[in-house]
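K.L.:
no sequence for this one, just the structure:
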């Protein structure tokens, strides 16, 4: 399906594909269930910060993550050919504090490891500065040469480990991982002329690196159609602002289509129009883990109201303590007073709390919460804290088990993306 997206759009059979960028088992289980129901491809991508040779913030190597996804997909009833694993932001970003030569050595080692582990779609993200790069924006030609080096490492690994040749995504105009909307809330749309020049630089770099054959397997280029988000709001897609970029889709070389990052929190109508306008590879992550967090916090509020519990999870307090004790993903990113920073830690749309769910204390608190709520939950508490699900639980169409509630909330967040991609394929 990946390599056919562009042809579908050129022939008028509009459709898209959602890339789920998360490592949380609950999110992946919900995505697998939706893919099974729709009969579509489950595309899951792990960032170089989440999963790498040193464990990332999840503690998983590429092979660990591949094994986890295989288990979840099998448990969800998906066939092996219905699952694709991708590497997101594959490049020097996690090691950008090092000189470029060292950072790229780590990135190339990761490229070989993800191919060995069975990753089939690689996003080559080399547009960010390393420690010894000029302070201005990294030149596109430099980013292209580094992407070609990563591609060469991946191609070599595919041959060595007898893996299928990977598909690639290129582009230097990549939003900040996890949302990077500026203070004015305005997002500059990619200029088609700049994009044309950028593609020429990448093609030349691939040729110089001796990986011309991989150029035909570049299935997308990352562009910015004007969508992004920060902790408070999302910039909603504006079709008129992206019209010139959309029109350039017909001029993309080979099998390339548009890949869009940071599409989290877009309204359903915007998603439908984005896919119609050829922005058809939609990457999401924080909006799904945010939905998970919303459901967990709602269940924690219910737990606090239930009488007779001898041992409560204290989930919200546990997470707050974790984020303050280990501020590398939380406090250092937030300005303001103590209460303002606490608010952002809990409710910011960037959902930095997602970095902390793999920690032992968080897992223990979640397990205690699930244990405490495996009992009939009074309907008034469901109406108070889960009003969107209370009716379905009351009539028996949704199980009152806490795990089912988590899955329902995540699937609700995923639904507009899957519907936008599927609906237009069916009606075009």
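P.N.:
Alright, I've got the coordinates. All of these numbers come straight from a predicted model, not from anything done at the bench.
K.L.:
please count neighbours and contacts with C-alpha atoms only from this point.
P.N.:
Fine.
K.L.:
from the chain's centre, how far out does the helix ranked longest in the chain sit?
P.N.:
Scanning the chain for the longest helix, with DSSP state H as the assignment, gives helix 402-427. Chain-centre distance of helix 402-427: 15 Å, with CA atoms, centre = their mean, to the nearest Å.
K.L.:
cool, stretch 290-299 as well?
P.N.:
Counting by CA atoms, centre = their mean, stretch 290-299 comes out at 18 Å from the chain centroid.
K.L.:
circling back: list the buried residues of the longest helix of the chain.
P.N.:
Neighbour-count burial for helix 402-427 flags 402, 405-411, 413-414, 416-422, 424-425 (criterion: 16 or more other CA atoms under 10 Å).
K.L.:
kindly report the same for stretch 122-137.
P.N.:
Buried, per 16+ other CA under 10 Å, within stretch 122-137: 122-130.
K.L.:
swap in stretch 334-344?
P.N.:
For stretch 334-344, by 16+ other CA under 10 Å, it's 334, 341-342, 344.
K.L.:
adding another structure so you can compare the two:
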């Protein structure tokens, strides 16, 4: 099966042979390794994206600038033997969001610096998102203000690419997306984007970009972010409902050259993902699901080691992660409500997976390293896998490589996306 590029998605959809691309939104090295290993095996495009809060010119919450993130992906790709020409880097929600508590001009200056850093580092897919209000402004801005700020960022991207001798980026516009990382409450339904709103977003961006002399950049706008009606909360998932999105899907007939980009497609499963691609949601973004299943596998191995090795201790990895989260609650406390017992469960098992913010801490890395060392080369009885992770029973009764098991578990989720994108 031939590899699909971003530029081909709209034509493929309109020709009746829809294809998709999975966007892996994570900075966890093991998730990146799994995505790149999966790409090498399948030959598919590996689209890896970083968000404005996660990676920016000031470091973001990962401590990485765009070039650092690009270098990390390159290093892991070499290790996983994934060809460089299969890899695309994207920047998600690039705009003033990390600095929205500042006056608009100050926040936009930082956003311009961030976009320039992304483009210089070789990120070729740029989501222009200037929809959020800054200090003294409404929380959500009108289409015209948003488009003018997006055009300002696009001009920086165009100029930076030219100065660096790089191919100009492809752009995504639109901002009607689920809350980053999932909702904080139990969900019943999620309403798809209003078709008129989707058309108006594109109309205003086209008008503003043309007036700003950015017609060439406008031709490279390949996708529109919309809400398909999918979401996940801390404890439940709203699956894609194709009939509810028919009005939105119909707007693609009026948007030549565009496909939809769907955010928060985590936990949807194979059938809803395939339906999304069939309906023109050709870019499927996934992040928390991949770190959730990574945590699932780590906790299973922690339990296996507890049962198998007398001197390992009583689930020390889980205990250390609980201690880390309680010592630094800022990454979860606003998102997990309820009793102390309910919050304890959510800290470890919420679908929003806010535990992912803690894996890069030295204490977490040390306890994971101890788990790997304890189980490396050990023969785990099939019965222990049946008890703690039945799907991984294939790793039983032979020398265990914990790293391979973890990457296999993440790849297992990615295979559902690959199947959906290659109908």
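P.N.:
Here it is on my side, so go on. Please read these numbers as outputs of a predicted model, since none were measured by experiment.
K.L.:
quick TM-score on the pair, please.
P.N.:
Here the superposed chains carry a TM-score of 0.95, computed using TM-score structural alignment, normalised by the length of structure 2; 418 aligned residues with a CA RMSD of 1.7 Å.
K.L.:
which two among the buried residues of stretch 334-344 of structure 1 are spaced furthest apart?
P.N.:
334 and 342 (9.1 Å; CA to CA).
K.L.:
mutual contacts of these two, please.
P.N.:
Common neighbours of residue 334 of structure 1 and residue 342 (criterion: CA atoms under 8 Å, 6 or more residues apart in numbering): none identified.
K.L.:
which residues in the stretch 151-300 of structure 2 form helices?
P.N.:
195-211, 215-218, 246-250, 270-278, 288-308 (DSSP state H, counting those that start in this stretch).
K.L.:
out of those helices, which is closest to residue 180 of structure 2?
P.N.:
Nearest of the helices of the stretch 151-300 of structure 2 (CA to CA): helix 288-308, 9.8 Å.
K.L.:
so the closest one matches what in structure 1?
P.N.:
Taking TM-score structural alignment as the measure, structure 1 aligns residues 286-306 with helix 288-308 of structure 2.
K.L.:
before we move on, what about stretch 225-234 of structure 2?
P.N.:
Under the alignment (TM-score structural alignment), stretch 225-234 of structure 2 falls on residues 222-231 in structure 1.
K.L.:
swap in stretch 23-37 of structure 2?
P.N.:
So stretch 23-37 of structure 2 sits over residues 19-33 in structure 1, by TM-score structural alignment.
K.L.:
quick one: distance of the matching stretch to the chain centre.
P.N.:
With CA atoms, centre = their mean, you get 10 Å for stretch 19-33 of structure 1.
K.L.:
list the buried residues in it.
P.N.:
Quick answer for stretch 19-33 of structure 1 (16+ other CA under 10 Å): 19-24, 26-33.
K.L.:
now stretch 203-216 of structure 1
P.N.:
Within stretch 203-216 of structure 1, the residues that count as buried by 16+ other CA under 10 Å are 203-207, 209, 211-212, 214-215.
K.L.:
same question for stretch 268-286 of structure 1.
P.N.:
Using 16+ other CA under 10 Å as the test for burial, stretch 268-286 of structure 1 gives 270-286.
K.L.:
work out which residue lies at the spatial centre of structure 1.
P.N.:
Compute the mean C-alpha point of structure 1, and by CA atoms, centre = their mean the closest residue is residue 21, 2.3 Å away.
K.L.:
does it touch residue 46 like I think?
P.N.:
Yes - using CA atoms under 8 Å, residue 21 of structure 1 makes contact with residue 46 at a distance of 5.8 Å.
K.L.:
need the residues touching each of the two.
P.N.:
residue 88.
K.L.:
mind checking which of the buried residues of stretch 122-137 of structure 1 land in strands?
P.N.:
The members of those that map onto strands under DSSP state E are 122-124.
K.L.:
between the buried residues of stretch 19-33 of structure 1, which is closest to residue 299 of structure 1?
P.N.:
residue 26 (15.1 Å).
K.L.:
and the helix or strand harbouring the closest one against structure 2, how far off on average?
P.N.:
Using DSSP states H and E, residue 26 of structure 1 sits in helix 25-38. In the superposition against structure 2, helix 25-38 of structure 1 averages 1.1 Å from its aligned positions (mean CA distance after the TM-score superposition for structure 1).
K.L.:
for that helix, name the packing helices and strands.
P.N.:
strand 42-47, helix 62-75, helix 286-305, helix 402-427 (3 or more CA pairs under 8 Å, 6 or more residues apart in numbering; DSSP states H and E).
K.L.:
format those as CSV; extra columns: distance to residue 245 of structure 1.
P.N.:
Output for those, formatted as CSV (distance: least, CA to CA, whole Å):
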stretch, distance to residue 245 of structure 1
strand 42-47, 25
helix 62-75, 35
helix 286-305, 25
helix 402-427, 19
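K.L.:
mind checking which of these is nearest residue 221 of structure 1?
P.N.:
Across the helices and strands packed on helix 25-38 of structure 1, closest to residue 221 of structure 1 is strand 42-47 (CA to CA), at 16.0 Å.
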